[in-house]
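K.L.:
Requesting a structural model of the entry that follows:
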Amino acid sequence: MLSFIGDYTCKLDSKGRLVVPAVFRKEMQAGQEGSFVLQRNIFETCIDVYPKGEWLRLVEELRAKLSPFNQEHMRFRRGFFHGALEVELDANGRILIPRKMLEQVAIEGDEIVLVGLDSKIEIWDKIKYEEGAMSTEEFVLLTDKLNFGNLGL
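P.N.:
So this is what the prediction gives:
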């Protein structure tokens, strides 16, 4: 199973291509992944990047929980899959992020941050990512609230 960690500031070129950081590419190669699914994040103004295998695992979980004969379930599925698209790493280690998707999450400049979140990567506008960063005090309070203090965090 792939596990991405760290955050990396990157630049988009004029065509919307981004060179995936070497540490992420190395993890992808170890997991034999070269294909990814981009999807607008449900909760934040960022783009989720799922390795294809992880995306398929997530879709399997949805299939197990959602009935194709339930109208609300189908509405959720439509919303979930809306705008998602598959991309591949090119020979130079880049992926193309469509301009429309960048606009949807208000990435306006060329500086972005890629954030490793275990099984996926998030793509953020650099300024928005920095503005939304949690303070140490906020993190400690959240750790207590979620009862993770017993994990030694």
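
K.L.:
Only C-alpha atoms from now on, for both contacts and neighbour counts.
P.N.:
OK.

K.L.:
do you know how far the nearest residue to Trp55 once chain neighbours are set aside is from Glu122?
P.N.:
Taking Cα to Cα, 6 or more residues apart in numbering as the measure, Trp55 lies nearest to Val37, with 6.8 Å between them; neighbours along the chain are not counted. Separation of Val37 from Glu122 (Cα to Cα, to the nearest Å) stands at 12 Å.

K.L.:
shared neighbours of the two, anything?
P.N.:
By the contact definition Cα atoms under 8 Å, 6 or more residues apart in numbering, Val37 and Glu122 are jointly contacted by Asp48, Val49.

K.L.:
Can you show me the strands along this protein?
P.N.:
Remark: strands of the chain, listed N- to C-terminal, are 4-11, 17-19, 35-40, 47-51, 85-88, 94-96, 111-118, 120-125; assignment by DSSP state E.

K.L.:
To Leu102, which of the ones you listed lies closest?
P.N.:
Among the strands of the chain, the nearest to Leu102 by Cα to Cα is strand 47-51 (8.1 Å).

K.L.:
Direction-wise, compare the closest one with strand 35-40 and give the angle.
P.N.:
Note on geometry: by axes from the mean of the first three to the mean of the last three Cα atoms, to 10 degrees, strand 47-51 and strand 35-40 are set 160 degrees apart in direction.

K.L.:
now do the same end-to-end measure for stretch 92-103.
P.N.:
From its first residue to its last, stretch 92-103 covers 25 Å (Cα to Cα).

K.L.:
Identify all contacting residues around that stretch.
P.N.:
Taking Cα under 8 Å, 6+ apart as the criterion, the residues outside stretch 92-103 that touch it are 15-20, 25, 40, 47, 83, 87-89, 108.

K.L.:
run this one through as well so I can compare:
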Amino acid sequence: MFAGRYDHALDEKGRTMTPKRFRKRLVELGDQSVWITNALDGRDHFEVRPDSSFHAFADKLTDLGNTKRLQDLRRYYVGAAVEIEIDAAGRLLIPAQFRAQLGLTDKIAFLGVDRERFEIWHPDVLDQRFAAVADDSDDFLDLLSEKGV
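P.N.:
So this is what the prediction gives:
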């Protein structure tokens, strides 16, 4: 499971350490690389999937059909994706276009969200998102109850 928040430094070349727990999960999955791409729920962060998960999800998107809207979805998600190798020291090189879009210069936040993916945020933006979610968290129990949890 990719879970938890980890704030890390980002060097001038755009490299950052992958959180140890995330590296452990990648080893469990047998993946040496990850794919970074547009998040499907907003432009304020990016989604990162291990190689095996990315290919499985991309295949599911292909299997959905070929309408114009689905083609646009694949362009946005698969077409924007960049594979990143994790080096021997456990570092990721965040591509320049992704750093520029989020305004990442010297710090980065990793946020684990489920078994198959984690997110990359600017730490300040993630703080703002958490504050907004906390203000609107009263209905979480109702939501879980509706879903049978």
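
K.L.:
can you pull the contacts of the aligned residue in structure 2 for the residue nearest to Trp55 of structure 1?
P.N.:
Correspondence of Val37 of structure 1 to structure 2, assessed by TM-score structural alignment: Trp35. With Cα under 8 Å, 6+ apart as the criterion, the residues that contact Trp35 of structure 2 are Val48, Arg49, Pro50, Asp51, Phe54, Ala81, Val82, Glu83, Ile84.

K.L.:
What's the local residue count around Leu12 of structure 1?
P.N.:
Around Leu12 of structure 1 sit 17 other residues, with neighbours defined as other Cα atoms under 10 Å.

K.L.:
actually Arg21 of structure 2, not the one I typed
P.N.:
Residues near Arg21 of structure 2, counting by other Cα under 10 Å, number 15.

K.L.:
now swap in the one 3 residues further on and tell me
P.N.:
Residues near Lys24 of structure 2, counting by other Cα under 10 Å, number 14.

K.L.:
That one pairs with which position in structure 1?
P.N.:
Alignment note (TM-score structural alignment): Lys24 of structure 2 maps to Lys26 of structure 1.

K.L.:
how close does that match get to Lys11 of structure 1?
P.N.:
Counting by Cα to Cα, the separation of Lys26 of structure 1 from Lys11 of structure 1 is 19 Å.

K.L.:
try Val115 of structure 1
P.N.:
Counting by Cα to Cα, the gap from Val115 of structure 1 to Lys11 of structure 1 is 14 Å.

K.L.:
between the two, which one's more packed in?
P.N.:
For the pair Val115 of structure 1 and Lys11, the greater number of neighbours falls to Val115 (20 against 16), based on other Cα under 10 Å.

K.L.:
so the more buried one makes contact with Val20?
P.N.:
No: the pair formed by Val115 of structure 1 and Val20 falls short of the contact definition of Cα atoms under 8 Å, at 11.1 Å.

K.L.:
Between the strands of structure 1, which one is closest to Leu66 of structure 1.
P.N.:
strand 35-40 (19.3 Å).

K.L.:
mean shift between that closest one and structure 2?
P.N.:
Once superposed with structure 2, the aligned residues differ from strand 35-40 of structure 1 by a mean of 0.9 Å; criterion: mean Cα distance after the TM-score superposition for structure 1.

K.L.:
What is the equivalent residue in structure 1 for Ile108 of structure 2?
P.N.:
With TM-score structural alignment as the matching criterion, the partner of Ile108 of structure 2 in structure 1 is Ile112.

K.L.:
Next: Tyr77 of structure 2.
P.N.:
For Tyr77 of structure 2, the equivalent position in structure 1 is taken to be Phe80, counting by TM-score structural alignment.

K.L.:
for the contacts of stretch 92-103 of structure 1, which one is nearest Ser135 of structure 1?
P.N.:
When the contacts of stretch 92-103 of structure 1 are compared for distance to Ser135 of structure 1, the smallest value, 22.6 Å, is given by Ile47; criterion: Cα to Cα.

K.L.:
which ones are touching the closest one?
P.N.:
Leu38, Gln39, Arg40, Asn41, Met101, Val105, Glu122, Ile123, Trp124.

K.L.:
residue contacts, the residue nearest to it when sequence neighbours are not counted?
P.N.:
If the residues on either side of it in the chain are set aside, Ile47 of structure 1 comes closest to Arg40, at 4.6 Å by Cα to Cα, 6+ apart. The contact partners of Arg40 of structure 1, by Cα under 8 Å, 6+ apart, come to Cys46, Ile47, Asp48, Gly83, Ala84, Met101, Gln104, Val105.
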